[in-house]
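Trainee: mind folding the following:
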Amino acid sequence: MSTTQPSGQATSEQRHAELLQRVGGLLLDAAPADFRRIDVLVRLTVPVQDLALTVYLPDGSTPEVAPPDGLLAAFTELRQVVNKPGRGTWFSARCVVNAPARIDITYNLDHDPRFVPDVPASVFARDLEVFPRDEAYTPDWLRDRLVEASSEEQNA
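Mentor: Here you go, the predicted model:
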């Protein structure tokens, strides 16, 4: 038996593909025409966002390129699309565009995203309220941060 989506409602896989196309398009539009590689590292939680964009030219130089408008919003929506009930979503993602237009993205669902500077433990507690994880999918570093957040609350 097959199921169909109501007209106008994309599946999460379709939306994921659309968002990757959007990210790729935004990055290609922002980069110089002669780029070799675009590297984006995104660290996201509900209350804290960090995005680092590096563009590499053929001579190895890395000109200053501002993240395009809409890029962070696309990554924020990607977090929502990738979210799986009980499993949660990613804390960081690396997106690489190799010339002329090959895009690869990897998601970090399990490891500390290592914000610089570090963020309060309450940031992760807040994130888990929106993107809950079952105990089996809660890594040790995150459990430690949740204990720390509980301590912060009690001492406040």
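Trainee: from here on, just use CA atoms for contacts and neighbour counts.
Mentor: Noted.
Trainee: skipping adjacent residues, who's closest to Ile103 in space?
Mentor: In space, Ile103 comes closest to Val97 once its chain neighbours are excluded; the distance is 4.4 Å by Cα to Cα, 6 or more residues apart in numbering.
Trainee: for the strand or helix carrying that neighbour, packing partners?
Mentor: Val97 is located in strand 92-98, with elements delineated by DSSP states H and E. If you count contacts as 3 or more Cα pairs under 8 Å, 6 or more residues apart in numbering; DSSP states H and E, strand 92-98 packs onto strand 37-44, strand 102-108.
Trainee: just want the angle from the last one to strand 92-98.
Mentor: Put plainly, it is strand 102-108. 170 degrees (axes from the mean of the first three to the mean of the last three Cα atoms, to 10 degrees).
Trainee: which strands or helices does the helix or strand just after strand 102-108 pack on?
Mentor: Sequence order places helix 121-130 as the next helix or strand after strand 102-108, per DSSP H and E. The elements that helix 121-130 packs onto, with contact taken as 3+ Cα pairs under 8 Å, 6+ apart, are helix 140-155.
Trainee: what comes up buried for the helix it packs on?
Mentor: For helix 140-155, burial by neighbour count (16 or more other Cα atoms under 10 Å) applies to Leu142, Arg145, Leu146, Glu148, Ala149.
Trainee: next: stretch 59-68.
Mentor: For stretch 59-68, by 16+ other Cα under 10 Å, it's Pro67.
Trainee: and stretch 90-98, by the same measure?
Mentor: In stretch 90-98, counting by 16+ other Cα under 10 Å, buried: Trp90, Phe91, Ser92, Ala93, Arg94, Cys95, Val96, Val97.
Trainee: closest to Ala17 out of the helices and strands packed on strand 92-98?
Mentor: strand 102-108 (11.2 Å; Cα to Cα).
Trainee: and the closest one with strand 37-44, angle?
Mentor: Using the same axes, to 10 degrees: strand 102-108 against strand 37-44 is 30 degrees.
Trainee: what's strand 102-108 packed up against?
Mentor: Against strand 102-108 (3+ Cα pairs under 8 Å, 6+ apart) you get strand 92-98.
Trainee: which among the helices and strands packed on strand 92-98 is found nearest to Leu19?
Mentor: strand 102-108 (11.5 Å).
Trainee: for the comparison step, fold the sequence that follows:
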Amino acid sequence: MALTSQQQEELLDEIERALRGGLPEGARGVFTWSSVGDGGSQAGFAVVDGGGKPIAHRHPEGLADLCWQLKKGMNRPEVGTWFTVRCEVDESGSFRADFDYDEEPSLRAIPEHYAKEMEWFPRDAAHTPDWLSAVLERVPNVYMGIVAEPGDQYEDEIGPHLGEVATAFRRAGWEVRRGHLGELDLSVEWGTLETLSSYGHIRFAGKIDPDRWTVLVDLMSQHGWNSGGELYEGGTVTAEFHRPDEGDAPSAR
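Mentor: Modelled structure (predicted):
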């Protein structure tokens, strides 16, 4: 439900009171809060004394809930809502709140979080920044996974490990690079995938041409890996596969 102007002012008054109540005498504080979809939020509180010297100071509890109520209530059709609010308060009685609808917040949000943001707070093309359009283009439509298991074909008799997966994709014509934290960035003309691995489990997420789904299934199936995955369109599973039982063909509907 959209908040009226008066309701918005009442929430801002609550935020101001909370900030001012926790501010040391003679100090000035700048509180920032950002959120993106279901990717959580991030808050910061920079406080300086009367001479401009930084003071270590925690922001008061409960501000995140107030900011979330304000963000939801300020949503407007076709425009959406803001990503970041910046509140400045000092002992003189001055209070100012600025709302940023356009700049990318400094959260470690992934494309799926931005997709959820657009689902909750839709924007038309005129109110969608270029950087946001680019992020949304990277929202995965395919998710896969491999669970390690014993096998004579693996280097240390259990696998596959990340290096063995890299070799298999490279031999299939994919470009393989080391990405964030040593994970794999896999690319081919019709798709890109990234890995996220933990002990005994390698996850894949990326975007492919749906018409090449069976090609990817064949690659994931031909090595005997304990693997499976799903292809999505608009949040709906349109195809999936899992490792077949002995003698069966891969399931890829």
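Trainee: got a TM-score for the pair?
Mentor: Overlay of the two chains. TM-score (TM-score structural alignment, normalised by the length of the first structure): 0.84; 142 aligned residues with a Cα RMSD of 1.7 Å.
Trainee: now do the contacts for Ala66 of the first structure.
Mentor: Ala30, Leu53 (Cα atoms under 8 Å, 6 or more residues apart in numbering).
Trainee: assign the aligned partner of it in the second structure to helix, strand or coil.
Mentor: Under the alignment by TM-score structural alignment, Ala66 of the first structure pairs with Arg58 in the second structure. Following DSSP: H, G, I helix; E, B strand; the rest coil, we place Arg58 of the second structure in the coil state.
Trainee: check which helix or strand Asp50 of the first structure maps to.
Mentor: Short version, using DSSP H and E: Asp50 of the first structure is in strand 49-56.
Trainee: the second structure: matching residues for that strand?
Mentor: Going by TM-score structural alignment: strand 49-56 of the first structure matches residues 41-48.
Trainee: give me the mean deviation of that stretch from the first structure.
Mentor: Comparing stretch 41-48 of the second structure with its match in the first structure after superposition yields a mean distance of 0.6 Å (mean Cα distance after the TM-score superposition for the first structure).
Trainee: tell me how many other residues surround Val36 of the second structure.
Mentor: Val36 of the second structure has 25 neighbouring residues, counting by other Cα atoms under 10 Å.
Trainee: check the gap between it and Ala46 of the second structure for me.
Mentor: 22 Å (Cα to Cα, to the nearest Å).
Trainee: over to Ala126 of the second structure?
Mentor: Distance from Ala126 of the second structure to Ala46 of the second structure, by Cα to Cα: 34 Å.
Trainee: looking at those two, which is more packed in?
Mentor: Ala46 (16 against 9).
Trainee: got TSV for the buried residues of stretch 90-98 of the first structure, with distance to Ala31 of the first structure too?
Mentor: Below are the buried residues of stretch 90-98 of the first structure laid out as TSV (distance: Cα to Cα, whole Å):
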residue	distance to Ala31 of the first structure
Trp90	26
Phe91	25
Ser92	22
Ala93	19
Arg94	17
Cys95	14
Val96	13
Val97	10
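Trainee: so how far is Pro24 of the second structure from Glu9 of the second structure?
Mentor: 24 Å.
Trainee: more neighbours: which of these two?
Mentor: Pro24 (17 against 13).
Trainee: distance check, the counterpart of the more buried one in the first structure against Leu41 of the first structure.
Mentor: The equivalent of Pro24 of the second structure in the first structure is Pro32 (alignment by TM-score structural alignment). Computed as Cα to Cα, the Pro32 of the first structure to Leu41 of the first structure distance reads 19 Å.
Trainee: then Val147 of the first structure?
Mentor: 27 Å.
Trainee: which parts of the stretch 101-250 of the second structure are helices?
Mentor: Here the stretch 101-250 of the second structure has its helices, by DSSP state H, counting those that start in this stretch, at 111-120, 130-136, 162-171, 213-221.
Trainee: just put these in a markdown table and tack on distance to Thr195 of the second structure.
Mentor: Shown next, in a markdown table, are these (distance: least, Cα to Cα, whole Å):
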| stretch | distance to Thr195 of the second structure |
| --- | --- |
| helix 111-120 | 15 |
| helix 130-136 | 18 |
| helix 162-171 | 9 |
| helix 213-221 | 14 |
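Trainee: so which of those comes closest to Lys72 of the second structure?
Mentor: helix 111-120 (9.0 Å).
Trainee: relative to strand 28-35, how tilted is that closest one?
Mentor: Using the same axes, to 10 degrees, helix 111-120 of the second structure lies at 90 degrees relative to strand 28-35.
Trainee: residues in the first structure aligned with helix 111-120 of the second structure?
Mentor: Going by TM-score structural alignment, helix 111-120 of the second structure sits over residues 121-130 in the first structure.
Trainee: neighbours around Arg43 of the first structure, how many?
Mentor: 23.
Trainee: need the nearest residue in space to it, chain neighbours excluded.
Mentor: According to Cα to Cα, 6+ apart, the nearest residue to Arg43 of the first structure is Ser92 (4.2 Å).
Trainee: am I right that that neighbour is in contact with Val40?
Mentor: No: under the criterion of Cα atoms under 8 Å, Ser92 of the first structure makes no contact with Val40, lying 10.3 Å away.
Trainee: quick check: longest helix of the first structure.
Mentor: helix 12-30 (DSSP state H).
Trainee: distance from the chain centre to it, please.
Mentor: 13 Å (Cα atoms, centre = their mean, to the nearest Å).
Trainee: now do stretch 119-134 of the first structure
Mentor: 15 Å.
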